[in-house]
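Chemist: got a structure for you, letters missing:
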């Protein structure tokens, strides 16, 4: 791996002090995940990675912390760090929670959004568009997550934002790895997110609920067996789809 050789060629003391190396180590691990070197569920022991990249465990710990923020890895107290792995049933559970809370966040964001907020979302969309053009599945997932984090911020509900972050980050990351493996077409994602911005500006609650459900069905339908009741109730009330 080219980045590994690059890491070993750096001046260790200076790099570790100023934190330059942690993002590079994170990028190397991220690349390893998408290239299949580290598979879903694999452990990522700090000591092993520190020896592999020729850096301190503190640098590896910082890199893994950043990857956990994006959802690519999950950290468990007293157990270690693992590449994110989700069963179809777990995906179904996360999607059900996300549908309810995401819809509520979109409705609140529509009520609160200023023209500056909508412009910020459009800029986030630009980052996603660049990643799609580059065929960067990981970049798309990260830009997509930041786009939705911005909506959660605009909603003004910090509790919903915190729960959605916990639910959505690993979901986005795991599905992005699967999409990369399948070479899924990413071309429709930009139009879908432009429609989100348009409806938030319009403030039509019924249309927002419809779009949230339709987008989540399209995003995760391929990853959940049809017999699982992933979308068996609508946001705002119970009822079969």
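Modeler: Sure thing, it's come through. Quick caveat, the model's predicted, so the values are computed rather than measured.
Chemist: when you work out contacts or count neighbours from here on, use the C-alpha atoms and nothing else.
Modeler: OK.
Chemist: and the gap between residue 21 and residue 74?
Modeler: Distance, residue 21 to residue 74, by Cα to Cα, to the nearest Å: 21 Å.
Chemist: same deal with residue 65?
Modeler: 9 Å.
Chemist: between the two, who's got more neighbours?
Modeler: residue 74 (22 against 18; other Cα atoms under 10 Å).
Chemist: I figured that one was touching residue 66, is that so?
Modeler: No. Using Cα atoms under 8 Å, residue 74 is not in contact with residue 66, being 10.7 Å away.
Chemist: next up, a second structure to put side by side with the first:
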């Protein structure tokens, strides 16, 4: 669907009284998650502001929040596009996550008390509940929350920020590409269980191995979701 058509459809949704920025944010998020705006589509700030009859500053603030959520990215020429990752980019991010999440998890395990492990178990239960409900968006959200808690428990704020930059766009892109046709979600969900078990053991080698196995499975999961959404890699390896 052409971008100008998207802008027209967004403009057709009247803005109510209240926070204009939050409404613009909601309209854009819905357009991305519903597929009206597709991976790689450019969002033209000035055009959208005119279509919605709001200031460019309002649109810019909404886009900044979407960028923090990993749903859009700023390109070198300062345009904004819906997040789109190539196979190579995903491989690079997975490799970094294997190294850095292993470091974070080993550090977290040494710091965590029983109530912290209970909180992580609750996050894991949220992932399993999403599987039972068969709601893919809930699964991705619960998955990210599980990993975020581990990062935070490491006590390393710099490491948390780096992992946010590396991992959040992956979770966001999976959300954009979500597909109810994905049939192996149970295996992906259950790959989180060994992480909690390894962290409870506080054994660094076991923790690193659990993350390696889990994240390698994440890359296969990404490929399957991308294929089922009709964005499988072409001959050049790009989506």
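Modeler: Perfect, I can see it now. Predicted model only: the values in this text are computed from it and were never measured.
Chemist: care to give me the TM-score?
Modeler: The TM-score (TM-score structural alignment, normalised by the length of the second structure) is 0.75; 217 aligned residues with a Cα RMSD of 3.0 Å.
Chemist: how much space separates residue 63 of the first structure from residue 111 of the first structure?
Modeler: 37 Å.
Chemist: out of these two, which sits in the busier spot?
Modeler: Higher neighbour count among residue 63 of the first structure and residue 111: residue 63, with 23 against 17, using other Cα under 10 Å.
Chemist: quick one, strands of the second structure?
Modeler: Applying DSSP state E to the second structure gives strands spanning 42-43, 72-74, 80-82.
Chemist: OK, contacts around the spatially most central residue of the second structure?
Modeler: In the second structure, the C-alpha nearest the mean C-alpha coordinate belongs to residue 171, at 2.0 Å (Cα atoms, centre = their mean). Contacts were defined as Cα atoms under 8 Å, 6 or more residues apart in numbering; by that measure residue 171 of the second structure touches 70, 140-141, 144.
Chemist: would you confirm that residue 217 of the second structure contacts residue 188?
Modeler: Yes. The criterion here is Cα under 8 Å, and residue 217 of the second structure meets it with residue 188 at 7.0 Å.
Chemist: can you give me the helices for the first structure?
Modeler: Secondary structure of the first structure (DSSP state H): helices located at 2-9, 12-18, 21-34, 46-53, 57-70, 88-112, 115-133, 137-155, 158-182, 189-202, 205-220.
Chemist: single out the most deeply packed of those helices.
Modeler: A comparison of the helices of the first structure by mean neighbour count, using mean count of other Cα atoms under 10 Å, puts helix 137-155 on top with a mean of 22.
Chemist: show me what that helix is in contact with.
Modeler: So helix 137-155 of the first structure is contacted by 34, 70, 105-113, 117, 121, 124-125, 127-129, 131-132, 158, 160-161, 165, 168-169, 172-173, 176-177, 179-180 (Cα under 8 Å, 6+ apart).
Chemist: that one against the second structure, how far on average?
Modeler: Here the mean offset of helix 137-155 of the first structure against the second structure after fitting is 1.9 Å, by mean Cα distance after the TM-score superposition for the first structure.
Chemist: tell me the angle that helix makes with helix 21-34.
Modeler: Here the directions of helix 137-155 of the first structure and helix 21-34 differ by 110 degrees (axes from the mean of the first three to the mean of the last three Cα atoms, to 10 degrees).
Chemist: now helix 137-155 of the first structure against helix 158-182, angle please.
Modeler: Going by the same axes, to 10 degrees, helix 137-155 of the first structure makes 160 degrees with helix 158-182.
Chemist: which residue range of the second structure does helix 137-155 of the first structure align onto?
Modeler: Residue correspondence for helix 137-155 of the first structure in the second structure, counting by TM-score structural alignment: residues 136-154.
Chemist: how much space between the alignment partner in the second structure of residue 29 of the first structure and residue 125 of the second structure?
Modeler: Using TM-score structural alignment, the partner of residue 29 of the first structure in the second structure is residue 28. Per Cα to Cα, residue 28 of the second structure is found 30 Å from residue 125 of the second structure.
Chemist: with residue 83 of the second structure instead?
Modeler: Residue 83 of the second structure is 29 Å from residue 125 of the second structure, where distance means Cα to Cα.
Chemist: what of residue 177 of the second structure?
Modeler: Distance, residue 177 of the second structure to residue 125 of the second structure, by Cα to Cα: 24 Å.
Chemist: tabulate the strands of the second structure (a markdown table), appending distance to residue 51 of the second structure.
Modeler: Shown next, in a markdown table, are these (distance: least, Cα to Cα, whole Å):
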| stretch | distance to residue 51 of the second structure |
| --- | --- |
| strand 42-43 | 12 |
| strand 72-74 | 20 |
| strand 80-82 | 17 |
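Chemist: I'd like to know which of those strands lies nearest to residue 199 of the second structure.
Modeler: strand 72-74 (33.2 Å; Cα to Cα).
Chemist: what is the neighbour count of residue 10 of the first structure?
Modeler: Neighbours around residue 10 of the first structure, by other Cα under 10 Å: 14.
Chemist: quick one, what contacts the equivalent of it over in the second structure?
Modeler: In the second structure, the residue matched to residue 10 of the first structure (TM-score structural alignment) is residue 16. If a contact means Cα under 8 Å, 6+ apart, then residue 16 of the second structure has residue 23 as its contacts.
Chemist: separation between residue 16 of the second structure and residue 5 of the second structure?
Modeler: 22 Å.
Chemist: for residue 61 of the second structure, same thing?
Modeler: Distance from residue 61 of the second structure to residue 5 of the second structure, by Cα to Cα: 22 Å.
Chemist: which residue sits closest to residue 105 of the first structure, ignoring its sequence neighbours?
Modeler: residue 155 (5.4 Å; Cα to Cα, 6 or more residues apart in numbering).
Chemist: for residue 216 of the second structure, that is, sorry about that
Modeler: Using Cα to Cα, 6+ apart, the closest residue to residue 216 of the second structure is residue 94 (7.3 Å).
Chemist: which ones are touching the one you found?
Modeler: Contact analysis of residue 94 of the second structure by Cα under 8 Å, 6+ apart lists 215-216, 218-219.
Chemist: of the residues you listed, which is the nearest to residue 20 of the second structure?
Modeler: Proximity of those to residue 20 of the second structure (Cα to Cα) peaks at residue 218, which lies at 37.2 Å.
Chemist: surely the closest one touches residue 189?
Modeler: No. The pair residue 218 of the second structure / residue 189 is not scored as a contact, 10.2 Å apart, by Cα under 8 Å.
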